[in-house]
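Visitor: Coordinates only, no sequence provided:
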């Protein structure tokens, strides 16, 4: 009997019991008359409208092999399906196919996904992140409103799309086993920018030529942009990460002499800085433009324009997420978070 959905079988049976002709029922559910007749005959014999059990294709792996496939990929999330297929004999063949491995993993809730790339976190980094989150979890909204979050970011004209995949279950995206730790890098033409955001304000987006060392950070960023902003808002605190250009003695002395308060910051914690989300938003806005940038000059202009188009409410919402970020760090015991 051809496959007829269960709801149409019940509908057809009701029509037959209501006195409709077989041909009319077949026309109503768009199937052959013989199909309706067999449906009625099966209901008379079994009291059911479902198909008889079908054997289907014999399974090529045993339950023990299914467990081996699942455990192998749970132990090594980057293990390739072709590797497992090569070392797993089938019940009828010398080996099984890679698609069979993927099917078994899918049955176990494991799917091949792109890994989330995060920086390397040592045990010391995790401990410092946890302590920082415990301290600042008690901060009020008013205290977070006084922080100017700053950072640099590099935007590339082109982006690479690696073919690395990781097998994971739902809600495992940010677990340690499913996260690819890698130092940041970019290729091709690129633009380096600096910016700062707070609950009520933002700085201008500064386009810099090349990388920032301590001298250039002091002369090109702090002196013309940060110090005037902080003096205009004397109750604000500067947040910056622990890049060498930020922690150099000359920079620390300059900030001290300029009466700029600096928020202590745990190393390798971009997920705690809400401006990271602004960079992602900025990247999406630039790439979604009707005419994408074709060179670094156009890329720089597009970044500055889109920076000004981001609403202050979006920035405010990101700053207000700091408490949730601290909670996420504590729940991850100082490890990677979805932020």
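Guide: Received the coordinates, thanks. Values in this document were obtained by computation on a predicted structure and should not be read as measured data.

Visitor: rest of the way, CA atoms for contacts and neighbours
Guide: Will do.

Visitor: how deep is the residue nearest to residue 330 when sequence neighbours are not counted tucked in, by neighbour count?
Guide: Counting by C-alpha to C-alpha, 6 or more residues apart in numbering, the nearest residue to residue 330 once its immediate chain neighbours are dropped is residue 130, at 5.7 Å. Around residue 130 sit 22 other residues, with neighbours defined as other C-alpha atoms under 10 Å.

Visitor: what's near enough to touch residue 130?
Guide: 329-330, 333-334 (C-alpha atoms under 8 Å, 6 or more residues apart in numbering).

Visitor: Which single one of those residues is nearest to residue 67?
Guide: residue 333 (30.3 Å; C-alpha to C-alpha).

Visitor: That closest one - how many residues pack around it?
Guide: When neighbours are counted by other C-alpha under 10 Å, residue 333 registers 16.

Visitor: Assign it to helix, strand or coil.
Guide: The assignment at residue 333 comes out as coil when based on DSSP: H, G, I helix; E, B strand; the rest coil.

Visitor: Please identify the helix or strand for the residue nearest to it when sequence neighbours are not counted.
Guide: Spatial nearest neighbour of residue 333, excluding adjacent residues (C-alpha to C-alpha, 6+ apart): residue 130 at 6.3 Å. Assigned by DSSP states H and E, residue 130 belongs to helix 123-136.

Visitor: ok, now residue 31?
Guide: Here residue 31 is assigned to no helix or strand, by DSSP H and E.

Visitor: so how far is the strand ranked longest in the chain off the chain centroid?
Guide: Across the chain, the longest stretch assigned as strand under DSSP state E is strand 147-156. Distance of strand 147-156 from its chain centroid, counting by C-alpha atoms, centre = their mean, to the nearest Å, is 19 Å.

Visitor: check contacts around residue 316.
Guide: Residue 316 is in contact with 198-200, counting by C-alpha under 8 Å, 6+ apart.

Visitor: Report the buried members of the residues you listed.
Guide: Using 16 or more other C-alpha atoms under 10 Å as the burial test, these include 198-199 as buried.

Visitor: which residue packs closest to the residue nearest to the spatial centre of the chain, ignoring adjacent ones?
Guide: Geometric centre of the chain, nearest residue: residue 116, 6.2 Å, by C-alpha atoms, centre = their mean. Leaving out its chain neighbours, the residue that sits closest to residue 116 by C-alpha to C-alpha, 6+ apart is residue 179, at 5.1 Å.

Visitor: my guess is that neighbour contacts residue 115, does it?
Guide: Yes: contact criterion C-alpha atoms under 8 Å: residue 179 and residue 115 qualify, at 5.5 Å.

Visitor: now the contacts of residue 130 as TSV including distance to residue 61?
Guide: Compiled in TSV, the contacts of residue 130 are given as follows (distance: C-alpha to C-alpha, whole Å):
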residue	distance to residue 61
329	41
330	42
333	39
334	41
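
Visitor: want to compare, so here's the second one:
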């Protein structure tokens, strides 16, 4: 790395920080010169423009010496890194986004350029590169990417009528004091542990529930709590109790399509046999693809809405979940489904990798 960096950074300069005085506008400086030419003295001009007398003198002396009121080259704080060094930093972080500012500082130090990690962070921010918490995404194998890409290409041209007939389903976990319950507190330094400034927590999140739900372009369908650990048999019972009622309520018609992910209990031998008996039209689904299921967006909406209500126990958690699920606007559901082609195009663009959805 040192050898490569040495050849890349042909010259990197570090200069002493200079204190920069206030720079008056060109219009103001021109007014000073105009008033001076009319015979006004320094003191009078300073009073007229509300500018220090010393500054008036400086502007006039500069004009007499240089014949201009323009800002001359060389004014202001000098850059601590040359354009070559900045170019190196940009290339480095774009190629290796997980590299730290301290590692970059050491790289520069190895070739004789001593700057702080903070200077590197500031330089990269000025170039539009900001340190951010990385988004967590499913681990995709080459096989997963190929499957996702194939799914996207084979479905991207489906008419909107096709997607409007899909019943999207999934499970999610709702915690009593989960990650959605984010709060802030205004406090003074060293007062973090005063009782009024703390947020009491309960070990293991204070309880949680697992929910199965479904929705379509026409709105949200049934929502049911999963008791205990769900296995294939319980999954089939949930589908039996909720799917057809949701299809009827949402008026999906006789050509409706059932969507589920590739969870083992969804694809077990007994579940596959059960679905075959039902005769439902199953939407093929690529593994590791939560970003392709728009119900994930509704789960996010649900968790935020429930967190705002601050349930005190699991009973309230479940009650609030059912209440907020029913409140999700039909327009929200319709928008998610009507834009589904955009998800597929995004997958194609990134060649099967994860998308922002």
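Guide: Ah, there it is. The shown structure was predicted, so the numbers you read here are calculated from the model rather than taken from an experiment.

Visitor: TM-score for these two?
Guide: For these two chains in superposition, a TM-score of 0.78 is obtained (TM-score structural alignment, normalised by the length of the first structure); 307 aligned residues with a C-alpha RMSD of 3.1 Å.

Visitor: rewinding a little: can you find the partner of the residue nearest to residue 333 of the first structure in the second structure?
Guide: When the second structure is aligned by TM-score structural alignment, the residue opposite residue 130 of the first structure is residue 149.

Visitor: same deal with residue 330 of the first structure?
Guide: In the second structure, residue 330 of the first structure lands on residue 348 (TM-score structural alignment).

Visitor: What helix or strand is that match located in?
Guide: Per DSSP H and E, residue 348 of the second structure falls inside helix 340-349.

Visitor: Touching, residue 206 of the first structure and residue 212? I think so.
Guide: No: Residue 206 of the first structure is beyond contact range of residue 212, at 11.9 Å (criterion: C-alpha under 8 Å).

Visitor: so how many other residues sit close to the aligned partner of residue 312 of the first structure in the second structure?
Guide: Under the alignment (TM-score structural alignment), residue 312 of the first structure maps onto residue 330 of the second structure. Using other C-alpha under 10 Å, residue 330 of the second structure has 15 other residues around it.

Visitor: wait, isn't residue 330 of the second structure in contact with residue 215?
Guide: No: using C-alpha under 8 Å as the test, residue 330 of the second structure is too far from residue 215 to be in contact (9.8 Å).

Visitor: if we take the contacts of residue 316 of the first structure, which one ends up nearest to residue 306 of the first structure?
Guide: Taking C-alpha to C-alpha as the measure, residue 306 of the first structure lies nearest residue 198 of the contacts of residue 316 of the first structure, at 17.5 Å.

Visitor: Which residue comes closest to the closest one once chain neighbours are left out?
Guide: In space, residue 198 of the first structure is closest to residue 148, 4.8 Å off (C-alpha to C-alpha, 6+ apart).

Visitor: buried residues in stretch 306-318 of the second structure?
Guide: 306-307, 311, 314, 317-318.

Visitor: should've said stretch 93-104 of the second structure
Guide: Buried residues in stretch 93-104 of the second structure (16+ other C-alpha under 10 Å): 93, 101, 104.

Visitor: do the same with stretch 254-262 of the first structure
Guide: Neighbour counts using 16+ other C-alpha under 10 Å place 254-255, 260-262 of stretch 254-262 of the first structure among the buried residues.

Visitor: so that stretch matches what in the second structure?
Guide: With TM-score structural alignment applied, stretch 254-262 of the first structure matches the range 274-282 in the second structure.

Visitor: what's the span of the matching stretch, first residue to last?
Guide: Distance across stretch 274-282 of the second structure, first residue to last, is 12 Å (C-alpha to C-alpha, to the nearest Å).

Visitor: How far does that stretch sit from its chain's centre?
Guide: What separates the centre of stretch 274-282 of the second structure from the centre of its chain is 38 Å, taken as C-alpha atoms, centre = their mean.

Visitor: I'd like the next helix or strand past the longest helix belonging to the second structure.
Guide: Counting residues, the longest helix found in the second structure (DSSP state H) is helix 232-249. Under the assignment DSSP H and E, the closest C-terminal helix or strand after helix 232-249 of the second structure is strand 257-258.

Visitor: Can you give me the distance of the match of residue 312 of the first structure to residue 157 of the second structure?
Guide: Distance from residue 330 of the second structure to residue 157 of the second structure, by C-alpha to C-alpha: 24 Å.

Visitor: again with residue 163 of the second structure
Guide: Distance, residue 163 of the second structure to residue 157 of the second structure, using C-alpha to C-alpha: 11 Å.

Visitor: Which of those two has more residues huddled nearby?
Guide: Each of residue 163 of the second structure and residue 157 has its neighbours counted (other C-alpha under 10 Å); residue 163 has more, 20 against 11.

Visitor: So which of the contacts of residue 130 of the first structure is the closest to residue 152 of the first structure?
Guide: Taking the contacts of residue 130 of the first structure together and measuring to residue 152 of the first structure by C-alpha to C-alpha, the closest member is residue 329, at 22.6 Å.

Visitor: Kindly provide the distance from the closest one to residue 270 of the first structure.
Guide: Distance, residue 329 of the first structure to residue 270 of the first structure, by C-alpha to C-alpha: 12 Å.

Visitor: ok, now residue 71 of the first structure?
Guide: Counting by C-alpha to C-alpha, the gap from residue 71 of the first structure to residue 270 of the first structure is 33 Å.

Visitor: So which of these two has more stuff around it?
Guide: In terms of neighbours (other C-alpha under 10 Å), residue 270 is the more surrounded of residue 71 of the first structure and residue 270; the figures are 16 against 13.

Visitor: For the first structure, which segments are assigned as strands?
Guide: Along the first structure, counting by DSSP E, strands occupy 111-113, 116-118, 147-156, 166-168, 179-181, 190-197, 206-208, 237-239.

Visitor: can you put those strands in TSV and add distance to residue 274 of the first structure?
Guide: Shown next, in TSV, are the strands of the first structure (distance: least, C-alpha to C-alpha, whole Å):
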stretch	distance to residue 274 of the first structure
strand 111-113	26
strand 116-118	16
strand 147-156	7
strand 166-168	27
strand 179-181	20
strand 190-197	9
strand 206-208	18
strand 237-239	11
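
Visitor: Need the winner for burial among those.
Guide: Sort the strands of the first structure by mean neighbour count, taking mean count of other C-alpha atoms under 10 Å, and strand 166-168 sits at the top with a mean of 25.

Visitor: residues in contact with that strand?
Guide: With C-alpha under 8 Å, 6+ apart as the test, strand 166-168 of the first structure has contacts from 73-74, 77-79, 109-115, 178.

Visitor: for stretch 247-256 of the second structure, same thing?
Guide: 164-167, 216, 218-221, 281.

Visitor: try 7 Å
Guide: Stretch 247-256 of the second structure is touched from outside by 165-166, 218-219, with contacts defined as C-alpha atoms under 7 Å, 6 or more residues apart in numbering.

Visitor: Stretch 190-202 of the first structure too?
Guide: So stretch 190-202 of the first structure is contacted by 145, 147-157, 203-210, 275, 296, 300, 315-316, 319 (C-alpha under 7 Å, 6+ apart).
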